[in-house]
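S.K.: The sequence and its predicted three-dimensional model are supplied below.
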Amino acid sequence: MGEPLNPLNVGIVGCGHIIGAYLETFPRLDAVRLVAVADLDRSRADAVAAEHPGVRSLSVDELMADDEVQLVLNLTIPAAHAPIALQALAAGKIVYGEKPLAANSEQAATVLAAAAEAGITVGCAPDTVLGTGTQTARRAIDDGLIGRPISATATMMTPGHERWHPNPDFYYVPGGGPLLDMGPYYVSALITLLGPVASVIGAASHTRTSRTIGSGPREGEVIPVTTDTHVTGVLVHESGALSTLVMSFDAVATQAANIEIHGETGSLIVPDPNRFDGDVKLRSLGSTDWEILPVSAGYVDASRGIGLQDLALTETDAEPRASGRLAYHALDVMESVLKSAHSGQSVTIESTCERPAAVPLTELSVRA
């Protein structure tokens, strides 16, 4: 891939922990260039700028007003995702955000409406779906290796983040929980593989009313649990395929594959959707064993931030693969699973999106 004549200039808002992963990726992205950073804690922005020549430390308002910044990478906390996105759109900036697109689907819809009115593109993580793991599985489905897709299972089991996270409170209040925390990776992958979702049925529970922090300065402190910590849902895709989703902070472990896709003539094991790579395994009808498929699609050796590159290289009138519309649909699906769990009734999904375009096998070049 040759270097574009005019890479997009990126300004980052939010210099917390996650920025490190993006900063590691930027030197490998020739379609975007980091030019500025901002944070409510100016010292954090100053520290990032000091370590990256050519990157300026600005206030949030200064970054939004800066004519050099063409795209705002929104790495703030989820509660600030929509306000920062709306401020960037009002300033005429392209927006790419960490997941979720907004704290809830109502706010996410407001962001997309503002973007549509301004004629500006919005992209959103997770971009793990653009790596060779999910994309090789997508290629196998598109090539008919499993026949017509019938069903999928997506499983994430952990005893809870309080065992390792020093400040896990937000995982256990409304807006947290295993589905809204990890679900974007799994639901985005299922939509990429099988297409948009038409309706859902959900059930949920939580086994404990408190958790004990297991590390850091607050080790031993007991925190309350006020949200569901085990969620199960059935997603009815528009194609007719059925996906069963299990997300838990209550289980100890599982041997189940992260995602399995089952078709009329074969089954696929898809690697962890929180990763960019991993082996895709196929078992064809009549076979007695699984075979590892050769890597055949996706960005090779991708890492967090590849969605920015994909957005920058997307044709003007097309949606990026890690699009705001995909992120909104995934958020709508997850909220609807929780709504169904509480009502006991199936919920029709009001939103939809196009199944994102497949990613051909693509090597990244390191910028000189």
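M.R.: Nice, I can see it. A quick note: this is a predicted structure, and the numbers were derived from the prediction, not measured.

S.K.: CA only for contacts and neighbour counts going forward, please
M.R.: Noted.

S.K.: Tell me where the stretch 51-200 of the chain has helices.
M.R.: For the stretch 51-200 of the chain, the helices defined by DSSP state H, counting those that start in this stretch occupy 60-65, 78-90, 105-118, 132-142, 177-194.

S.K.: tell me which residues in the first one are buried?
M.R.: Looking back up the chat, that one is helix 60-65. V60, L63, M64 (16 or more other CA atoms under 10 Å).

S.K.: this is the comparison structure:
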Amino acid sequence: MSTMRIGMIGCGVISQQYLASFEQLPDVQLVAVADLDPARAEAAAAGREGVRVLSVDELIADDEVDTVLNLTIPAAHAGIDLRAIAAGKNVYSEKPFAVTTAEGQEVLAAAQEAGVVVGSAPDTVLGTGTQTARAALEDGTIGAPIAAVATMVTPGHERWHPQPDFYYVPGGGPLLDMGPYYIHALVTLLGPVSEVMGASSRLRTERTIGSGPRQGETIPVTTDTHVTGVLVHESGVLSTLVMSFDAVATTIHPIEIHGTAGTLAVPDPNRFDGDVEVRRLGGDGWETLPVAAGYAEAGRGIGLQDMAVRGSGLRASGELGQHVLEVMNAVLESSTGGARVEVTSSVARPAMVALEGAGVTA
């Protein structure tokens, strides 16, 4: 692609991180914004030369927009994507790719028929943290991988988010909200997943908003808020997943990969950077590995830059987002039914990112 002209739909909290990155992305240009709240769209466009404020319908139909960046709430992801694809636009969606596996499949099928490109967050896995860990695995630093453990615990997003309702309905919860960061990283590092087992719980039926204009308001909880899963990778590696909006803290690394010759500690997959550490068999303590791969100093939106340069070969692809969505929904299905659930989709591991600046794709 040449310079990719972006129309951003959804100007909520996460949009601020994308807006902070656009000027560092040489092949990406923001040209329009839209939000159900016109004031939020006006604020997003303020001070940005050439960025127009449009309605959602106007943005999707606009000839100056060739790619729709979908930052709406999860329940709206598939619907907005399908409308954009029908208008001949490429789409790049925030995580999760959709709410149901069937919705995600519909988006991919529509994109294939229309001949457009589909991308999916998170693009954090393209940063130096996850990519340096990928390089260490490729180099055999810990021998043959055997198992991984991915852990995310927090008391809940209602403590800081002014509009947290969507975190506590189907399509939210710790797995569909935070799980994409961890499972995208696990698939990037260890390959696709073939089957899962899961268990989950919901300890509270309501939450109290802790900040913003609705502080003190109580909202209902209609999805499970603590989820544990075992992911069986096609390679035979077993990954254990713990995602919680109920627990307080943990002292273990966000992701640990255990191999025959050592253990690799992977930094927070919700970040682009961070130290990668290894504890070698027969070694003396943990050692920090030098940065060896990934987009350096990247921020949210680097997936769009990768998409602009690589086109349909983008790393943060809709196919990867859909595979991760199916894995997550399979974990939830298993937690309800109590049996292993097969994951029917597969996906190739994205190409590793050589150590480059944000504007260069290897």
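M.R.: Okay, I see it. Just so we're clear, the structure is a prediction, and the values are computed from it rather than from any experiment.

S.K.: Just give the TM-score of the two.
M.R.: The TM-score (TM-score structural alignment, normalised by the length of structure 2) is 0.95; 360 aligned residues with a CA RMSD of 1.7 Å.

S.K.: hmm, back to that, rebuild the helices of the stretch 51-200 of structure 1 as JSON lines, extending it with distance to T158 of structure 1.
M.R.: Listed next are those as JSON lines, based on distance: least, CA to CA, whole Å:
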{"stretch": "helix 60-65", "distance to T158 of structure 1": "37"}
{"stretch": "helix 78-90", "distance to T158 of structure 1": "22"}
{"stretch": "helix 105-118", "distance to T158 of structure 1": "26"}
{"stretch": "helix 132-142", "distance to T158 of structure 1": "22"}
{"stretch": "helix 177-194", "distance to T158 of structure 1": "9"}
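
S.K.: Among these, which comes closest to E264 of structure 1?
M.R.: helix 132-142 (11.3 Å; CA to CA).

S.K.: what angle separates that closest one from helix 177-194?
M.R.: Taking axes from the mean of the first three to the mean of the last three CA atoms, to 10 degrees, helix 132-142 of structure 1 and helix 177-194 form an angle of 50 degrees between their directions.

S.K.: Let me know the helix or strand that I219 of structure 2 is in.
M.R.: strand 218-220 (DSSP states H and E).

S.K.: Just give me the mean distance for that strand relative to structure 1.
M.R.: Once the two are superposed, strand 218-220 of structure 2 sits an average of 3.3 Å from its aligned residues in structure 1 (mean CA distance after the TM-score superposition for structure 1).

S.K.: Quick one: residues contacting the residue nearest the centre of structure 2.
M.R.: Centroid-nearest residue in structure 2, with CA atoms, centre = their mean: P122, separated by 2.6 Å. Applying CA atoms under 8 Å, 6 or more residues apart in numbering to P122 of structure 2 gives the contacts E94, K95, P180, Y181, H184, G303, A316.

S.K.: Show me what it lines up with in structure 1.
M.R.: Aligned counterpart of P122 of structure 2 in structure 1: P126 (TM-score structural alignment).

S.K.: With P174 of structure 1 as the reference, measure out to that match.
M.R.: Applying CA to CA, to the nearest Å, the value for P126 of structure 1 to P174 of structure 1 is 21 Å.

S.K.: T232 of structure 1 now?
M.R.: 17 Å.

S.K.: who has more neighbours, these two?
M.R.: T232 (21 against 12; other CA atoms under 10 Å).

S.K.: these two touch, right, that one and V200?
M.R.: No - T232 of structure 1 lies out of contact with V200 (CA atoms under 8 Å); the separation is 10.4 Å.

S.K.: Counterpart of A38 of structure 1 over in structure 2?
M.R.: A38 of structure 1 maps onto A34 in structure 2, by TM-score structural alignment.

S.K.: how deep is that match tucked in, by neighbour count?
M.R.: Other residues close to A34 of structure 2 by other CA under 10 Å number 26.

S.K.: next one: D284 of structure 2
M.R.: By other CA under 10 Å, the residues close to D284 of structure 2 number 8.

S.K.: Assign a three-state SS to the residue mapped onto it from structure 1, would you?
M.R.: Counting by TM-score structural alignment, D284 of structure 2 corresponds to T288 in structure 1. Classification of T288 of structure 1 using DSSP: H, G, I helix; E, B strand; the rest coil returns coil.

S.K.: which bit of structure 2 covers the top helix by length along structure 1?
M.R.: Taking DSSP state H as the criterion, structure 1 has its longest helix at helix 324-343. Alignment of helix 324-343 of structure 1 against structure 2: residues 318-337, by TM-score structural alignment.

S.K.: how about that stretch: buried residues?
M.R.: Result for stretch 318-337 of structure 2 [16+ other CA under 10 Å]: buried residues 318-335.

S.K.: Show me what R204 of structure 2 aligns to in structure 1.
M.R.: By TM-score structural alignment, R204 of structure 2 lines up with R208 in structure 1.

S.K.: picking up where we left off before, got the contact list for the strand holding I219 of structure 2?
M.R.: Against strand 218-220 of structure 2 from outside (CA under 8 Å, 6+ apart): D165, Y168, T205, E206, R207, T208, I209.

S.K.: same deal with stretch 84-92 of structure 1?
M.R.: So stretch 84-92 of structure 1 is contacted by 64-65, 70, 72, 74, 94-95, 97, 111, 114-115, 118, 120 (CA under 8 Å, 6+ apart).

S.K.: and that stretch, which stretch of structure 2?
M.R.: So stretch 84-92 of structure 1 sits over residues 80-88 in structure 2, by TM-score structural alignment.

S.K.: quick one: what's aligned to L308 of structure 1 in structure 2?
M.R.: Match for L308 of structure 1 (TM-score structural alignment): L304.

S.K.: make that L23 of structure 1, sorry
M.R.: Checking with TM-score structural alignment, L23 of structure 1 has L19 as its match.

S.K.: P145 of structure 2: how many residues sit nearby?
M.R.: Count around P145 of structure 2 with other CA under 10 Å applied: 23.

S.K.: residues contacting the counterpart of it in structure 1?
M.R.: In structure 1, the residue paired with P145 of structure 2 is P149, using TM-score structural alignment. Listed by CA under 8 Å, 6+ apart, the contact set of P149 of structure 1 reads I141, L194, A241, I261, H262, G263, E264.

S.K.: do that again at 10 Å, thanks
M.R.: 141-142, 193-194, 239-242, 261-267 (CA atoms under 10 Å, 6 or more residues apart in numbering).
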